[in-house]
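>>> Mind looking at a prediction? Sequence and model below.
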Amino acid sequence: MRTIRLLAILLSLSLAVGSQAADQKKPNVLIVLADDQAWGDLSINGNTNLSTPNIDSLATTGALLDHFFVCPVCSPTRAEFLTGRYHLRGGVHGVSSGGERLNLDERTIAEAFKAAGYATGAFGKWHNGMQYPYHPNARGFDEYYGFCSGHWGDYFDAPIEHNGQIVQSHGFLIDDFTQHAMDFIEQNKDRPFFCYVPFNTPHTPLQVPDRWFDKFSNMDLKLRARNPQQEKIADTRAILAMCENIDWNVGRLLAQLDKLHLENDTIVIYFSDNGPALWRWNGEMKGKKGTTDEGGVRVPFLIRWPGHIPAGKRIPQISGAIDLLPTLTELTGVQSVSTKPLDGVSLKPLLTSDVKDWPDRMIFSHWAGKTSVRTQRYRLDSANALFDMEADPVQDHNVAAEHPEETARLSQAMQAWKKEMKLPYLAKDDRPFTVGYTAYPFTQLPARDGIPHGGIQRSSRAPNCSYFTHWTSPEDSITWDIDVGTTGKYEAVVYYTVPAADAGSTVELSFQGKRLESKVTEANDPPLHGMERDRAPRDQESFVKDFKPLKLGDIELTKGRGELTLRAPQIPGKSVMDVRLVFLTLKK
């Protein structure tokens, strides 16, 4: 009997410990970030032109933050989400050519969750640095599948990357990103995971499968832009189709959680990185992407965590991307690894309890030399005009004369903030592009980050997805300002196209006195593509081609900073080649 009682006690203790361990399992986190999706692009926010039931369900089963603010453009918002700090503190001041990179002394939310034992993965558009250690694999994400640039030229079967290696995606990009995120969730269902899914839509180019576009191809839109003359109906129809495709993919992610019985153990967040790039209905708000007015920085934000966040909760207090790191670390019990003070605050009290007395605060927005500041009631814009956002949410009436003290208070706060951010920001970014780390031997140097010399031109005025063309003279060259981290031998590959009539040029890659020569002997002359899938004409993204890798050979790179130069001493034809990128691999 004594033995039986002892076994019973041990079994009871074992069950108690097991139950306690289960209770202590930290919640998973799934974050979906849309690209250029407006506050008004959801049916839950009143848009009857489309239906977004899956995204809307996050609010009906969780909470909706009604006044959530981000930056006017993509990469700054992503930096603020990652760090809980204003983007300018982390060196992010642009969207291309290196200005999108997050300083290496900034710690990210993914690093915090990784340190806490979470599996971490990101699937989609990164836009905070391509070269290691700016790369997502160096910023806390064990798994990365997507593209690091600001936009892409074709959303179907595109060349992207998987943990530093160039691979081919399958089908429509965000469908593919979603599938990889779903696979990651299944692979890590038995441990806590932090899954970040930054979609690249409805950012232009306006491409979406027929399944989604057919509904909108001839739709009569009931809701129109604040100024209907500014709206291009063809653009809006395509964007609405892209938004419904996003909603379908969100539904796939939620269904995966349900299938794996993880729905109650996962915090799910959905938001966007800025206001609409193109004019359409957005609740009559003033401004769009690139502006610091309400329409440029107010975006949808929905969050669900069953059993912790009450269903159907609507939160009117202002909040922003800077609040996500402190909020998620407090909700999950994960310790922040940031060594610098945060600008954001934890929203946990607003989400999980009834807060009666929440202190007023200021949230600042900045882009292209213009700054505005938002409090719960007012917005002071970059021209020092004051708007009562409770009485006048569309910013029609400047009330600065009626409220001189409030105008002065916010103006002083804005000037102090700009001084603290060291604005105006220095126009020249002196950070080189990093190359060669033993922990991560792969480095992409895309045309986006290079500088053309002589007659060489970009394929588009927007650098992000461009390539170099019109290379016709031995005096022409392409340079990259690089900092080599490890002295050693590097395999150099250039992704190129060239017609058969122009094949045969000798190209030279050089760095700090070391040179490598190779001949472009094999023709690769694919047609431009992308336009056949566009639902409306594009105005900035380059069309693309199927660039082919050409192994130039091995080159010795010495540790230190200098110019990596690509030139052609011998050109038998009319041109050398078009160049998409140089890929360097540190050899063991």
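Yes, it's here. Numbers count the residues shown, from 1 in each chain.

>>> can we go C-alpha only for contacts and neighbour counts from here?
Will do.

>>> contacting residues for D175?
Contact analysis of D175 by CA atoms under 8 Å, 6 or more residues apart in numbering lists N249.

>>> Assign a three-state SS to it, would you?
With DSSP: H, G, I helix; E, B strand; the rest coil as the basis, D175 sits in helix.

>>> any idea how far it is from Y467?
26 Å (CA to CA, to the nearest Å).

>>> Also N137?
25 Å.

>>> Against that first model, consider the following:
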Amino acid sequence: MNYSRRNFLKAAGISAAAVLSGCAGRLTGPAAQKSRPNILMILTDDQGWGDLSVNGNVNLKTPNIDSLAGEGVVVENFYVCPVCSPTRAEMLTGRYYTRVGVTGTSEGGERINADESTIGDTFKAAGYATAAFGKWHSGTQWPYHPNARGFDEFYGFCSGHWGYYFSPQLEHNGRLVKGNGYIADDFTDHALDFIEKNKNTPFFCYVPYNIPHSPMQVPESYWEKFDGKELEMRHRDPEKENIEHTRAALAMCENIDWNVGRLLEKLDKLGIADNTIVIYFSDNGPNGWRWNAGMKGRKGTTDEGGVRSPFFIRWPAEIRQGTEIPHIAAAIDLLPTLAELAEIPIVGNKKLDGVSLKPLLLGTSSNWQDRMYFSTWNGRVSVRTQKYRLDHEGRLFDMDADPGQRKDVSQKHPEITARLKKAVREWKDETFKPVEPRPFTVGHPGAEITLLPARDGKANGNIERSSIHPNCSFFTNWIDENDSITWDIEVLTAGLYEAQIHYTCKRENVGAELELSFDGERVSRAVKNAYESELKGKEENHVYMRESFVKDFKPMSLGTLRMHGKRGTLRLRAANIPGNEAVDLRYLTLKYKGK
């Protein structure tokens, strides 16, 4: 059996025509007069290929997302990276993430090199209004921040994951703000406002939702449907599956679907749906062992199930609805594809790894060449051609005959195996670029405030993170005057900076004196006000939470520090701890005040 939607549904006894006919029919009337198209790109986080009803999963219903399949084009074999930040890097740059400086998912490893151009740069240069609402995960400080990478408007968080989904602290164009309601709903609200304000000008609206990534928190109205629900479709190795995790993930996917419906409805109401390109895909395979059409692997693996994503693209004015494309494609193709569809030049002069899919989307390709797409994570590399996958251990699988990767055919096809192994070696030699340790930048001319989260700092002495996962963590257990927190920074603009911490402090620990120093300059201030806050997320979690719980933190100024334009260690220590501890710390911010 083949894992294309049509073949899977046929094998499952479900009519593909029936499914797709239920998806089509939203759009009526003639196509709008041709003009430069708007772009609405929706990216989900940890949603597997199988987490949609249009792909045959009867455990949930996703009619709004499914409608994109019926009204647009389905790219059946679309590939992303095994984890979050690499996929974002490839989508943003059109280049393999191993080329562009991305080495990890936290502590600076998620940053795209500053000399790379992005899809935001390209559309902004062409006169588009550009915005991103959601999870950025490609750098926090300028020049890595979304506002520095071609997106005029940003609302969300720059970290790899967030610890609380109900009115959490977020940021808006570099400033910390408080969210409003469930996080995916909030991101959608901001995207709707942006679309409304820019309805008469071309826009590029990027909505990277952060669900169904853990923590598994979802509004009660969605959870009620799945609480205790018997799941008809299970993972191919059901003993691996955590049913509660699956239920929560599916509930979150239905929330995504509702929000996608809100976005599509807005386009319809504004009369701009016909000339808006809508794209929907996910950043990696599912974040749990759940039904995924029998594919091998999940998030973090380079097997089919870890890197195959749903992909739908709708443009009623130009793309024939109900089209299915079997050719392999990938996130690296989105920049060249969208630029060519919009007929705008690509910013930057670096060679792209992606290719434009326009001929496939418009049905003008008569001789599409077979290609290879390489997947890598943690030193493991797999390569996919149209017919075969060579896994990281050198085993070969015929993906047409054996899409579940159960039978190694490398001995049967030694020439193909040797050719693909050689291709992997050559690809690694070409694209695996060493990345020197990079400091966190302070005082970029484009940013008035530099945000240095605990995630980017280093704990010294007894100080501990609130979780082994740095993203959205805070520092705690600051019990000794020899303890300190340090950041490896480079000051891009010398001058005076107002330093501010975001802290909690128990009443009995008031009086702790904190000192911030850099290159011989220092400033210090005693904590005069207690501020205590309860941890959030415990009651809302439906599954054990690996990420850090969060709490509210209070800002406090440490004074003004003169910082020289150089690289060095920024150190925060407690010169005096009169109680049992100093403070818990979430952020340090530095605001440029002038020379």
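All right, it came through fine. What you see is a predicted model, and the numbers here were worked out from it, not measured in a lab.

>>> tm score of chain vs chain?
Taking TM-score structural alignment, normalised by the length of structure 1 as the basis, the two superposed chains have a TM-score of 0.95; 563 aligned residues with a CA RMSD of 1.0 Å.

>>> what about the alignment partner in structure 2 of V299 of structure 1, neighbour count?
Under the alignment (TM-score structural alignment), V299 of structure 1 pairs with S309 in structure 2. By other CA atoms under 10 Å, 31 other residues sit near S309 of structure 2.

>>> go on, D402 of structure 2?
17.

>>> what does it align to in structure 1?
So, by TM-score structural alignment, D402 of structure 2 is matched to D392.

>>> ok, now how distant is that match from V399 of structure 1?
On the measure of CA to CA, D392 of structure 1 and V399 of structure 1 end up 10 Å apart.

>>> What of N464 of structure 1?
For N464 of structure 1 relative to V399 of structure 1 (CA to CA), the value is 41 Å.

>>> ok, now V337 of structure 1?
On the measure of CA to CA, V337 of structure 1 and V399 of structure 1 end up 43 Å apart.

>>> can you check R89 of structure 1 too?
Distance from R89 of structure 1 to V399 of structure 1, by CA to CA: 32 Å.

>>> just K286 of structure 1 next, same as before
Applying CA to CA to K286 of structure 1 and V399 of structure 1 gives a distance of 16 Å.

>>> Need the counterpart of T371 of structure 1 in structure 2.
In structure 2, T371 of structure 1 lands on V381 (TM-score structural alignment).

>>> What count of nearby residues applies to that match?
Residues near V381 of structure 2, counting by other CA under 10 Å: 22.

>>> need the contact list for the counterpart of R101 of structure 1 in structure 2.
Using TM-score structural alignment as the criterion, the counterpart of R101 of structure 1 in structure 2 is R111. Applying CA under 8 Å, 6+ apart, one finds that R111 of structure 2 lies in contact with G101, V102, H137, S138, G139, Y144.

>>> which residue in structure 1 lines up with the first one?
With TM-score structural alignment as the criterion, the equivalent of G101 of structure 2 in structure 1 is G91.

>>> equivalent range in structure 1 for stretch 238-254 of structure 2?
Against structure 1, stretch 238-254 of structure 2 falls on residues 228-244 (TM-score structural alignment).

>>> Can you list the neighbours in contact with that stretch?
In contact with stretch 228-244 of structure 1 (CA under 8 Å, 6+ apart) are residues 37, 41, 49-52, 201-202, 206-208, 212-213, 215-217, 219, 224-225, 278-280, 535-536.

>>> Show me which of those residues are buried.
Burial by neighbour count, 16 or more other CA atoms under 10 Å: within those this picks out 37, 41, 49-52, 201-202, 206-208, 212-213, 216, 224-225, 278-280, 535-536.

>>> Among those, which ones are in helices?
W212, F213 (DSSP state H).
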